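S.K.: Take this sequence and fold it.
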Amino acid sequence: VARAVLPPQTLKDGVLTIRIIPGRYDSAHISNTSSVSTSVAQRLVSTTTPRGDVVTRKQLEREALLLGEIPGVNAQVAMKSGSQPGTTTPDITLTQGKQFGGYVGLDNQGDPTTGRSRVMLGGYANNLLGMGDQLRVDLLDAYEKSDLFNGSLDYSLLAGGGYGTRVGVNYSHLNYHYNLSGLGFNGYSDNWGLYVTQPWIRTSRARVDVRLNAGQQFLTDKYPDVFASNSSPRGRKQVNIGSAAITGSVADLPGGLTGFGLVGTTGNVGLRSEFSRDISGDANSGGQFARFNYQINHDQQVWGPFSFYAGVNGQLANNNLDASQKFLMGGPSAVRAYDIGDGSVDEGVVGTAEVRSHWSLPALAWLGNDPSLTLATFYDQGWGEQWRNNDNGRGGRLADSNNLNLAGAGLYATVADAGNYALTMTWAHRTGNADPNAVHDDNDRFWV
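M.R.: Below you'll find the model as predicted:
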């Protein structure tokens, strides 16, 4: 926003002088009927578009996007004339969005030992304190066998509101039980963490976040007495962990969107029982560790309803990892032709390619207001090493087949009404090698 002014002058040699006066921000005007405190929004606006600064598109985009990310708030930003010549006032309207919400889900994506069929329930509450805060509750139960339960709580809020920084705390608890070869196994874990998320880049074409995490995991595994030797068959571990992540998305090509993520993690696995130390044994998977996770994907509109998707994600490690830090190459979110828990590796990479077609469906009462159908064919490929160092320290190997090659192809269909429901059905056929550690050796998988 700028003005062009012709100052008093005498033309000489055909030269005309034009003075460009850049527009500057005046104090913002905020109309707020939402549940977030006006002072929180005011701090964000004052920091993003400070009074007296030159008006830029970059600042205005960032302000509008950050305001729109406040949970339970709908934001609109317009510009109007300021109180002084050459100034403009950000005119901000905040209205009440969805303050409470929830979901229910069913799938067959559980571990076969604890029950494939699962039910998921969750909900959220926005702006309970008016500080841009959000409380989330998520529950999961493997109801088929009632042998697994997981519950988690997450609470976060804007740290003052000035820069869009969000701080949060989370806690989760897991109980499991399963029978294998007539023997009963059970255990539980308690995890807690703290995190800080900073919106680094916000434009109409790009979004990038930086996140820091720190937390602890307390894991207890109870094995049958037949495993007891000189100690109680109970594995106890404490994992202290910290990570730094950069994630984001960029609309780099017309009709395309690229997503990416980089996460560096370091920590320490404390083996707190003699039995845990015995299990770690030759692998030497306790103590200090570091791993690096990466992912990149691109979704590109090709023609009409057709699009192409490709993605890669993987993990690198500095040494042999505890089971809690492994990278899983099998399952419905990786190589879909393999079971949950297959392809457990220290280092690995999974690539996928999909050809998708997206179709609108009639707005029938039982389908929703804006139903759609997505049909796709895909191919997944994963490579990995079960152990970063396959030497057992005695001249032998920890795994006879340390390198894993998982691959599969298939089809899926999704019927959805955005914001209301989604139903995805997937068939995948194995084309790669079987996992030598797999409980099941099926060639076909069906996921819902």
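
S.K.: Only C-alpha atoms from now on, for both contacts and neighbour counts.
M.R.: Noted.

S.K.: name the helices or strands packed onto the top strand by length along the chain?
M.R.: Determined from DSSP state E, the single longest strand within the chain is strand 183-202. In terms of contacts (3 or more C-alpha pairs under 8 Å, 6 or more residues apart in numbering; DSSP states H and E), strand 183-202 is packed against helix 57-68, strand 166-180, strand 206-222.

S.K.: ok, which stretches of the stretch 201-350 of the chain are helices?
M.R.: With DSSP state H, counting those that start in this stretch as the criterion, the stretch 201-350 of the chain has helices at 274-280.

S.K.: Okay, angle between the longest strand of the chain and strand 206-222 too, please.
M.R.: Interaxial angle of strand 183-202 relative to strand 206-222 (axes from the mean of the first three to the mean of the last three C-alpha atoms, to 10 degrees): 160 degrees.

S.K.: Spatially, which residue comes closest to Ser372, not counting chain neighbours?
M.R.: Excluding its sequence neighbours, the residue lying closest to Ser372 (C-alpha to C-alpha, 6 or more residues apart in numbering) is Ser360, at 4.4 Å.

S.K.: For the one you found, grab the count of nearby residues.
M.R.: 13 (other C-alpha atoms under 10 Å).

S.K.: Would you agree it is in contact with Leu373?
M.R.: Yes. Using C-alpha atoms under 8 Å, Ser360 is in contact with Leu373, at 6.3 Å.

S.K.: one step back: quick check: angle from the longest strand of the chain to helix 57-68?
M.R.: Using the same axes, to 10 degrees: strand 183-202 against helix 57-68 is 140 degrees.

S.K.: compare with the first, here's sequence two:
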Amino acid sequence: MAAVDQHMHLLNKPQKFLQMKTYTLHVRMVSSIALACLGMGTTTLVSAQGSGTVGVSQAPAVLASTTPAKSPNPSQDARVVKAVSWDNSIDPQVNAMMEKAQASLLGQQLANAQITEQEAQLTKALRDQGYLIGQVVVSAADRAAFYQTGDLRLSIFLGKIGQIVVKNTSAVNSDWVQVVVDQNLCPNGVGNDCVLTKTNFERMTQLLYDTVGLQTGGLEFSSQGMPVGQTQLTVTTLSKEAQIKGAVGADNQGFSSTGQYRLATSLSANNLLGVGDVLGINLNVSNQGSVSGAIDLSGPLAANGLRWQGSVSRSQFSLPSYNNTSGFGNALSLGVAYPLLRGLDQNWTAGLNAVVVATSSETGGVSTANKTLQSGQLTVDGNSGDRSILLGQNTWFFRSALTVGQVMDDANSLSSPYYEAVGGYTKLAFQGVGKIILSDAHSIYSVINIRGQAANTNLDAYERMMIGGYSGLRAYSVEQGSINQGTISSLELRKAFNTEYGQFVPVIFADYLNGWVTHGPDIGWQAATGYSNLNLTNHIVASDAGIGLDWNYFNKYSLSASWAKRLPMSPAGTYGNGNSQFWFVAQVRF
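M.R.: Predicted structure coming up:
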């Protein structure tokens, strides 16, 4: 569930603490265009350097030639509307909007001021349908005809892009920027086939932002030299971030068998091999020399957001049944990901991966129990969109992964009825995180985190869900064990304090586990899996509560510390302190 976890730090950012800078343009663009289109001339949407504001100078005269400044006869008396007609719309929703307007207009008496008011109201309704620079007008000739006959004719201009110009000053190839803009804003080409819609516009701006090393610096709409109903769009793009970034840190999230305390380093780089590629390296080394981590690499396959992705990783998993025993998995993953929906208010991405994992366990330095897991994985990721995330509003993240695979063991081809199955398996894992603002004025909010999985058989230890640890029941150690299926839920209450020394966020939390150790237990499964408590039930229910503190110094230094204690009626911990645990994570970014 790393795709959800990587966004967790964003939940600690209330609106007034965000350092949004020029990215404010990225969030406010659509609403700015709608406001700008009420005027005439040329619209320039630019990001003031370092201020994070959007300036709008005059607005596009996309349809200026069709709208008179005043009635052809200002003294003309009001006329009763006898009939209403319109043209230029092939959208059923727009036609339904116009039919509703027709019903309300028939029989009304309209003078010049009322006609102008109707134009404004219908134009707003058209833009609410997603046509950002659309306009409904009554031309000078049609106004004159209305005063003579009572027949009101409305002209609908959906707002078309007649030409696209890209001005790129970033290190990203300009041809690539042009392709991203053209294919997502005007997939059928500019001119009469390119109507500017909210959906296409947001997808284009978001995919530009997704191109690492690139950000939108400004958008300019101009009708000069364009046919009536069309506009020229000029897109300016700038460099966004450093090509190479990194961090170092420390935590106590390791296993006692291989070293509880770990030093961590991470490095990210972009545009090293080609446009939009991203390289990520994460490495952990424990105080006993155990190494874990991952190397991730991805890049674009097409301008529509389709990306290839690959990963090589080494991770440790829980084997609670045996003393001084560690489980390791070396994994290779290759696949693709595609943004099904990319917008300011909602994002959904689907991924398809092929995964091969070689697992082993080590007891006293001797490697045993080698296995191979081969699987196909379908993932779906979603979130509430960049607007809510960056503005510190109510926010949600979701990820699900359906894994279908098989486990192979050369030494033993028989399935264990107790713990780990050899052969085919299917697992569905999910995680959902939600942030709810309780008091915006006092920066108080809650975070709900629910993660779980279900399976059709006893899973290999690599595929099981750990009970304890910083990402599980925080009152239990990482060596507490794992469950085959079930859920872990967390509820947190947070309050942010913003000071000159950084942001401090005290936390009160509770965790709750409801799960099953094995898929189908048999008599004596406890002893067969190494549990010393022969009365242990397969169905485990446990909970804890605790306190914590997060500190972030303007995204350069961060520290998170928490202490949790198990609640009554919960089983005692198997390893370490059986009643409580303390966790910390410290990091320095550069």
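
S.K.: if we can go back for a sec, now do the longest strand of structure 1: distance to the chain's middle.
M.R.: 12 Å (C-alpha atoms, centre = their mean, to the nearest Å).

S.K.: Stretch 242-260 of structure 2 now?
M.R.: The answer for stretch 242-260 of structure 2 is 24 Å, by C-alpha atoms, centre = their mean.

S.K.: what range in structure 1 does it sit on?
M.R.: Aligned using TM-score structural alignment, stretch 242-260 of structure 2 spans residues 98-116 in structure 1.

S.K.: gap between the two ends of the matching stretch?
M.R.: Chord length of stretch 98-116 of structure 1, first to last residue, is 33 Å (C-alpha to C-alpha, to the nearest Å).

S.K.: List the residues that contact the aligned partner of Asn170 of structure 1 in structure 2.
M.R.: By TM-score structural alignment, Asn170 of structure 1 lines up with Ser311 in structure 2. Ser311 of structure 2 makes contact with Ala294, Ile295, Asp296, Leu297, Ala331, Leu332, Ser333, Leu334, according to C-alpha atoms under 8 Å, 6 or more residues apart in numbering.

S.K.: For Ser311 of structure 2, which non-adjacent residue is closest in space?
M.R.: Asp296 (4.4 Å).

S.K.: and the longest helix for structure 2?
M.R.: Longest helix in structure 2 by number of residues, with DSSP state H as the criterion: helix 112-128.

S.K.: count of neighbours near Gly101 of structure 1?
M.R.: 12.

S.K.: and it, what helix or strand is that in?
M.R.: Using DSSP states H and E, Gly101 of structure 1 falls within strand 100-107.

S.K.: same deal with Trp383 of structure 1?
M.R.: strand 371-385.

S.K.: after that strand, next one along is what?
M.R.: strand 403-417.

S.K.: coming back round to it: pull out the buried positions in the longest strand of structure 1.
M.R.: Going by neighbour count (16 or more other C-alpha atoms under 10 Å), the buried part of strand 183-202 of structure 1 is 186-200, 202.

S.K.: With stretch 320-330 of structure 1 instead?
M.R.: Within stretch 320-330 of structure 1, the residues that qualify as buried are Asn320, Leu321, Asp322, Gln325, Lys326, Phe327, Leu328, Met329, Gly330, counting by 16+ other C-alpha under 10 Å.

S.K.: ditto for stretch 428-438 of structure 1
M.R.: Buried-residue list, stretch 428-438 of structure 1, by 16+ other C-alpha under 10 Å: Ala428, His429, Arg430, Thr431, Gly432, Ala434, Asp435.

S.K.: any idea how far the residue most central in space within structure 2 lies from Ser311 of structure 2?
M.R.: Central residue of structure 2 (C-alpha atoms, centre = their mean): Asn383, 4.3 Å from the mean position. Plainly put, Asn383 of structure 2 is 23 Å away from Ser311 of structure 2 if you go by C-alpha to C-alpha.

S.K.: picking up where we left off before, aligned counterpart of the residue nearest to the centre of structure 2 in structure 1, please.
M.R.: Per TM-score structural alignment, Asn383 of structure 2 is aligned with Ser249.

S.K.: what's that match in contact with, if anything?
M.R.: Ser249 of structure 1 neighbours (C-alpha under 8 Å, 6+ apart): Ala206, Arg207, Val208, Leu257, Thr258, Gly259, Phe260.
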